[in-house]
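**Q** have a look; sequence and predicted model below, questions after that.
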Amino acid sequence: MEKRIQHIKEALHDAKYKLTPQREVTLKVLLENESDHLSAEDVFMKVKEKYPEIGLATVYRTLELLNELKILDKINFGDGVSRYDLRKEGAEHFHHHLVCISCGSVEEIEEDLLGDVESIVESDFHFKITDHRLTFHGVCKHCTLKVEQATDD
């Protein structure tokens, strides 16, 4: 975790920002809960446990700054709530997600599945792609299994 914080500190410094104690505690919360896709309010509640004097506006500003610097991505899975997802270190593109419409679980796909699609879009439409994100909505294997077991009974 310290290595990632150091890299993020360098990215902030390169963009003329400092890693303040408030930003650092927010980053640590994001790193500790990396697979959870936390909302700003979720991040705030977890940060407040560690840094009680922090305000919600400070957490929001930190999240927006980290989003602008492409350290994290602001995502929405169709439920009207913005969530924050740290970019994987060295990742060329945002990773993809599988969202279960039954239980709400979110699974990440690390592989870049859109290389061929990007090439076609760039050549056929003369559109320079800087990033992409892909979210599949469906039913996860656990929910599918529950339905199958219920129909077998």
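**A** It's in.
**Q** hey, let's count contacts and neighbours off CA atoms from now on
**A** Noted.
**Q** just want the most central residue of this structure.
**A** By C-alpha atoms, centre = their mean, the chain has its centre lying nearest to Asp85, at 1.4 Å.
**Q** ok, now how distant is that residue from Glu108?
**A** According to C-alpha to C-alpha, to the nearest Å, Asp85 and Glu108 sit 11 Å apart.
**Q** circling back: for the residue nearest to the centre of the chain, what is the enclosing helix or strand?
**A** strand 82-86 (DSSP states H and E).
**Q** quick one, helices of the protein?
**A** With helices called from DSSP state H, the chain shows them at 2-14, 21-32, 40-50, 56-68, 115-125, 141-152.
**Q** now do the third one: which elements does it pack against?
**A** In terms of contacts (3 or more C-alpha pairs under 8 Å, 6 or more residues apart in numbering; DSSP states H and E), helix 40-50 is packed against helix 21-32, helix 56-68, strand 82-86.
**Q** ok, and here's another one to check against it:
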Amino acid sequence: MNPIEHIAQQFAAQNYKLTSQREAIVQVLLDHEQDHLSVEEVYMIVKSSYPHLGLATVYRTLELLCDLHIVEKMNFGDGVARYDLRGGVHEHMHHHLICNVCGKLEEIKEDWLLELEHRLEREYGFTVTDHRLDFKGSYNTCKSSGCKREKESEAVS
């Protein structure tokens, strides 16, 4: 089953329709899965196919996708809400490495916390239903040689 069909089933299970406009928004998220797009970025991409689609519709659709647990709304410390598709294969969200110097965002798809979840259930009787972990720091290449973003910010100063 392709991702759109799977998402359409999730919509139907909650008595919603995956309209053509909603499908276009989902397709943008699928096409840009590694980018963690903001509402405005999704809007700018989708409006080329749907010029009459409003920003409010994109916002409402993304919020509905969050409510249906199809996407996760996240903030990586830059004050911008970004949207990340939840993987259908994984039980939990993936994790992120966020560079404080260049702003690079890298995903870790492996679930490193599974053993911790089992321990929490054994020792505390607490069942984890989801988790998200973001690591903030800097890459050695950014610290040692200075990265492109760091050089650009110095040029502006």
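**A** Nice, thanks for sending it over. Predicted model, so just to flag it, every value in this text is computed and none were measured.
**Q** related to what we said a few turns ago, distance to Gly104 of the first structure and mean neighbour count added to the helices of the first structure, as JSON lines?
**A** Below are those laid out as JSON lines (distance: least, C-alpha to C-alpha, whole Å; neighbours: other C-alpha atoms under 10 Å):
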{"stretch": "helix 2-14", "distance to Gly104 of the first structure": "29", "mean neighbour count": "14"}
{"stretch": "helix 21-32", "distance to Gly104 of the first structure": "20", "mean neighbour count": "18"}
{"stretch": "helix 40-50", "distance to Gly104 of the first structure": "16", "mean neighbour count": "18"}
{"stretch": "helix 56-68", "distance to Gly104 of the first structure": "23", "mean neighbour count": "17"}
{"stretch": "helix 115-125", "distance to Gly104 of the first structure": "28", "mean neighbour count": "11"}
{"stretch": "helix 141-152", "distance to Gly104 of the first structure": "10", "mean neighbour count": "11"}
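**Q** for His97 of the first structure, find the nearest of these.
**A** helix 141-152 (14.3 Å; C-alpha to C-alpha).
**Q** so what's the gap between that closest one and the chain middle?
**A** Helix 141-152 of the first structure has its C-alpha centroid displaced from the chain centroid by 29 Å (C-alpha atoms, centre = their mean, to the nearest Å).
**Q** now do stretch 54-64 of the second structure
**A** 16 Å.
**Q** residues making contact with that stretch?
**A** Arg22, Ile25, Val39, Glu40, Val42, Tyr43, Val71, Tyr83 (C-alpha atoms under 8 Å, 6 or more residues apart in numbering).
**Q** how about the second one, what does it touch?
**A** Counting by C-alpha under 8 Å, 6+ apart, Ile25 of the second structure makes contact with Val42, Val46, Val58, Thr61.
**Q** which of these show up in the first structure as well?
**A** Retained in the first structure (both residues aligned by TM-score structural alignment, their matches' C-alpha atoms under 8 Å) from the contacts of Ile25 of the second structure: Val42, Val46, Val58, Thr61.
**Q** out of the helices and strands packed on helix 40-50 of the first structure, which comes closest to Ile129 of the first structure?
**A** Here helix 56-68 is closest among those (C-alpha to C-alpha), at 17.3 Å.
**Q** the closest one vs the second structure - mean distance after superposition?
**A** Here helix 56-68 of the first structure, set against the second structure after superposition, deviates by a mean of 0.8 Å using mean C-alpha distance after the TM-score superposition for the first structure.
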